[in-house]
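*Asks:* got a predicted structure plus its sequence, pasted below:
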Amino acid sequence: MSDARADRASTDADVRETHDGLTELIDTVALLRAPGGCPWDAEQTHESLVQYLVEESWELIDAIESGNREEMIEELGDVLYQVLFHADIAAQTPHEAFDIDDVARHMTAKMVSRHPHVFGDREAETAEDVVAFWDDLKADEKPHRTSVLDGIPRGMPALALAQKVLGKAEKVGVTDASAQAAPATEDELGRVLLGLVASARSQGLDAERALRGAVRSLEDEVRTAEQARAE
């Protein structure tokens, strides 16, 4: 291990010893959901909490974009609370029977596996090097996925979904023939996108639904290209 990594490992070890706040929050969640705690908390399920996870995630994004430190602390805490909440529900559900420690251990193993250039003997000098072999690692982890589109969350907002699918489409040589040169800056791009949405709205068109429809068509092209390659 290099001196830099050794120093970082030592620092991380010191930090781990001061995570009393995290332990206290875990205990608080358990107390609220225990008999004699909060009736509302006790009644929640994974499904009933989905709306709150989505809301808290978007509020965290707002805090990050605002650059406000105090808001980031609060919103990160709200997202963390959702994770702990789901883990506590699972710990109290017989057929699930996992807790936050299982979640953390699984994530640690996943990160170690995804970073052989840190924990193993693979070489990666740049971020591009890392991205280049991540697909191979994911393929080994999830052999049941047969398409580059597998694993993309369908509930993503249309614009984020489009960007994700376009990136996957490039991997199989499919490009959007209707693509035009983008504005030079994100500020200009934002105004163009807002103008398109405003124009669609004035004509009674649903921009979200329209983009999802276009994405589905692109996905069909991707799967056709994958099938042709397989044959």
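*Replies:* On my side now, so go ahead.

*Asks:* hey, let's count contacts and neighbours off CA atoms from now on
*Replies:* OK.

*Asks:* setting aside sequence neighbours, what's the nearest residue to V79?
*Replies:* Excluding the flanking residues, the one nearest V79 by C-alpha to C-alpha, 6 or more residues apart in numbering is E56, at 5.8 Å.

*Asks:* and the gap between that neighbour and H86?
*Replies:* From E56 over to H86 the distance is 14 Å, taken as C-alpha to C-alpha, to the nearest Å.

*Asks:* ok, now G36?
*Replies:* 19 Å.

*Asks:* swap in D220?
*Replies:* Taking C-alpha to C-alpha as the measure, D220 falls 35 Å from H86.

*Asks:* pick out whichever of these two has more residues nearby.
*Replies:* Neighbours were tallied for D220 and for H86 using other C-alpha atoms under 10 Å; the higher tally belongs to H86 (20 against 12).

*Asks:* which element, helix or strand, includes the more buried one?
*Replies:* In the assignment (DSSP states H and E), H86 maps to helix 69-91.

*Asks:* just checking, what packs against that helix?
*Replies:* helix 20-33, helix 46-66, helix 100-114 (3 or more C-alpha pairs under 8 Å, 6 or more residues apart in numbering; DSSP states H and E).

*Asks:* at 7 Å what do you get?
*Replies:* Contacts defined by 3 or more C-alpha pairs under 7 Å, 6 or more residues apart in numbering; DSSP states H and E place helix 69-91 against helix 20-33, helix 46-66.

*Asks:* show residues contacting it.
*Replies:* The list of residues contacting helix 69-91 from outside it, by C-alpha atoms under 7 Å, 6 or more residues apart in numbering, reads 26, 29-30, 45-46, 53, 56-57, 59-60, 63-64, 96-100.

*Asks:* and here is the other one:
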Amino acid sequence: MSDVAENDQNTATELSQMQRLLAIMAALRNPEGGCPWDLEQTMESLIPHTIEEAYEVAAAIQAGDSEAIRDELGDLLFQVVFYARLAEESGDYDFDSIAGAVSDKLVRRHPHVFGDGQADDASEVLRQWEQIKRQERAEKATDTSVFADVPQNLPSLLQALKIQKRCAAVGFDWDNAEQVIGKVHEELDEVAVELEALPQAQLNDEQAAVQDCIEDEIGDLLFAVVNLARHAKVNPETALGRANQKFMRRFRRVEHIAAAQQRELANEPLHELELLWQQAKQELS
């Protein structure tokens, strides 16, 4: 260990845990004795690691493991510290200015807590939040569309949810879930129409055009289902994740049943697989 790194580490032990973490980050990025991997990183190279850490936090929360949640939150916090260090080195801003900016924003967007505003329920809080954000965009003379800062690299389900919330904030929304169910049925019927047209397409160009239409209609169907989830106060990403896990649990049980009976799933007809599936569902219900 270099003298510089050792001094950084010794200093870190005398600080608060947040200051200690910042000092450790500085030591890792120190050209004299720092970590070669950390020294090679850029904001762009950290993106996949940040996304991975966020998903690991979510997984720990869903598992209900408090120790794992603490550890994964620490890993995610380290990502923020890393970005802050890179920005500080380039002379843009530092961790303190990040914390200050978000503190100012939270105070500004919660006038019902830190000012004279009034909000009696969560829906009113969200309405005020979006109104304040629109005002902020207008003051900055940037794109004032409700979609101005919707991230393009969000998972599609979450992006659809954010888009719909933005529209709902300005009154463009269904009144209730029953209306959305009607829209889901309508979109499903349109998918069926396009699927019926596919076998009738003779030329490759015609088939490609119909396939594009099918993709469009399925996209509309998924968008409508996300809308239904929102009206049911369900996060569609979470709901689909739970469905994925449930399906895998059941199918693993199908595999175990088949293996116990010395049966190969790939050799079984569909009706036999369905019987195994129903048995697995009953056993795991």
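*Replies:* That came in fine, so what should we check first? Fair warning: this is a prediction, and the values are worked out from it, not measured in the lab.

*Asks:* how much does the helix holding H86 of the first structure stray from the second structure?
*Replies:* By mean C-alpha distance after the TM-score superposition for the first structure, the fitted helix 69-91 of the first structure averages 0.4 Å away from its aligned residues in the second structure.

*Asks:* in the second structure, what range does that helix match?
*Replies:* The aligned range for helix 69-91 of the first structure in the second structure is 66-88, by TM-score structural alignment.

*Asks:* what are the buried residues along the matching stretch?
*Replies:* 68-69, 72-73, 75-79, 81-87 (16 or more other C-alpha atoms under 10 Å).

*Asks:* so which helix or strand takes in the most centrally placed residue in the first structure?
*Replies:* Among the residues of the first structure, the one closest to the centroid is P153, at 9.1 Å (C-alpha atoms, centre = their mean). Taking DSSP H and E as the definition, one finds P153 of the first structure inside no helix or strand.

*Asks:* tell me how far the aligned residue in the second structure for it lies from I163 of the second structure.
*Replies:* Mapped onto the second structure by TM-score structural alignment, P153 of the first structure lines up with P151. From P151 of the second structure across to I163 of the second structure, the span is 10 Å (C-alpha to C-alpha).

*Asks:* again, but for W129 of the second structure
*Replies:* Applying C-alpha to C-alpha to W129 of the second structure and I163 of the second structure gives a distance of 15 Å.

*Asks:* same deal with D38 of the second structure?
*Replies:* Distance from D38 of the second structure to I163 of the second structure, counting by C-alpha to C-alpha: 36 Å.

*Asks:* repeat for V180 of the second structure
*Replies:* Applying C-alpha to C-alpha to V180 of the second structure and I163 of the second structure gives a distance of 16 Å.

*Asks:* and A197 of the second structure, how many residues sit next to it?
*Replies:* 15.

*Asks:* what about it, helix or strand, and which?
*Replies:* Following DSSP H and E, the helix or strand that holds A197 of the second structure is helix 177-197.

*Asks:* any idea how far stretch 118-130 of the first structure is from the middle of the chain?
*Replies:* 22 Å (C-alpha atoms, centre = their mean, to the nearest Å).

*Asks:* ugh, wrong one, stretch 165-173 of the first structure
*Replies:* Centroid separation for stretch 165-173 of the first structure versus its chain: 19 Å, with C-alpha atoms, centre = their mean.

*Asks:* now stretch 170-190 of the second structure
*Replies:* Distance of stretch 170-190 of the second structure from its chain centroid, counting by C-alpha atoms, centre = their mean, is 24 Å.

*Asks:* contacts for it, please.
*Replies:* C167, E217, D220, L221, A224, V225, N227, L228, H231, A232.

*Asks:* if any of those are buried, put those into a ChimeraX selection.
*Replies:* Buried residues among these (16+ other C-alpha under 10 Å), as a ChimeraX selection:
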select :217,220,221,224,225,227,228,231
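
*Asks:* now, the contacts of stretch 170-190 of the second structure that are in helices?
*Replies:* Those of the contacts of stretch 170-190 of the second structure mapping onto helices are C167, E217, D220, L221, A224, V225, N227, L228, H231, per DSSP state H.

*Asks:* against the first structure, where does stretch 244-252 of the second structure fall?
*Replies:* Using TM-score structural alignment, stretch 244-252 of the second structure lines up with nothing in the first structure.
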